[in-house]
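*Asks:* missing the sequence, but the structure's below:
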């Protein structure tokens, strides 16, 4: 299976802004984060196909996984 991974903000240090990777069938969001060496789990926002995703969510061929830092302001 092939998914597109898009990294934003602080997560750009883990890889290119946008890349395609091959993953095993039944791979999860957490598997993709591990593949990029992203260990942070407390302050992270992940979208799959522009919808909020959880670490245990399984991915499908052609999915787009977007990884963000939380944004705050005041």
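*Replies:* Structure's in. What do you need? In this text the structure is predicted, and so the values were computed from the model without any measurement.
*Asks:* contacts, neighbours, all on C-alpha from now
*Replies:* Noted.
*Asks:* Which residue lies closest in space to residue 64, excluding its sequence neighbours?
*Replies:* residue 4 (4.7 Å; CA to CA, 6 or more residues apart in numbering).
*Asks:* Pasting the second one now:
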């Protein structure tokens, strides 16, 4: 299945802004995050098709997965 993955902020460094990924059916969001070498502790927001999701959410054909880092500041 094909899924569009969009990265935000410093997750784009040495990666990509958005990319179409060919993934096996029943792939979970966490597997994509792990495959990109992103530490799960650094992930602030995960969204599929503009709706919040979790690492355990299964992706479907033509989904758009957005991965945002934790926002820090003070």
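*Replies:* Alright, I've got the coordinates. Remember, it's a predicted structure, so these values are computed and weren't measured experimentally.
*Asks:* Work out the TM-score between the chains.
*Replies:* Laid over one another, the chains give 0.87 as their TM-score (TM-score structural alignment, normalised by the length of the first structure), with 74 aligned residues with a CA RMSD of 1.7 Å.
*Asks:* just to revisit the earlier point, could you list every residue that touches the residue nearest to residue 64 of the first structure?
*Replies:* Neighbour list for residue 4 of the first structure: 18-21, 62-65 [criterion: CA atoms under 8 Å, 6 or more residues apart in numbering].
*Asks:* again, 6 Å this time
*Replies:* Contacts for residue 4 of the first structure (CA atoms under 6 Å, 6 or more residues apart in numbering) come out as 19-20, 64.
*Asks:* Helix, strand, or coil at it?
*Replies:* strand (DSSP: H, G, I helix; E, B strand; the rest coil).
*Asks:* and in the second structure, which of the contacts of residue 4 of the first structure remain?
*Replies:* Retained in the second structure: 19-20, 64, out of these (criterion both residues aligned by TM-score structural alignment, their matches' CA atoms under 6 Å).
*Asks:* got those residues as a markdown table, with neighbour count, distance to residue 71 of the first structure and secondary structure columns?
*Replies:* As requested, those are arranged in a markdown table below (neighbours: other CA atoms under 10 Å; distance: CA to CA, whole Å; DSSP: H, G, I helix; E, B strand; the rest coil):
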| residue | neighbour count | distance to residue 71 of the first structure | secondary structure |
| --- | --- | --- | --- |
| 19 | 12 | 23 | strand |
| 20 | 13 | 25 | strand |
| 64 | 21 | 21 | strand |
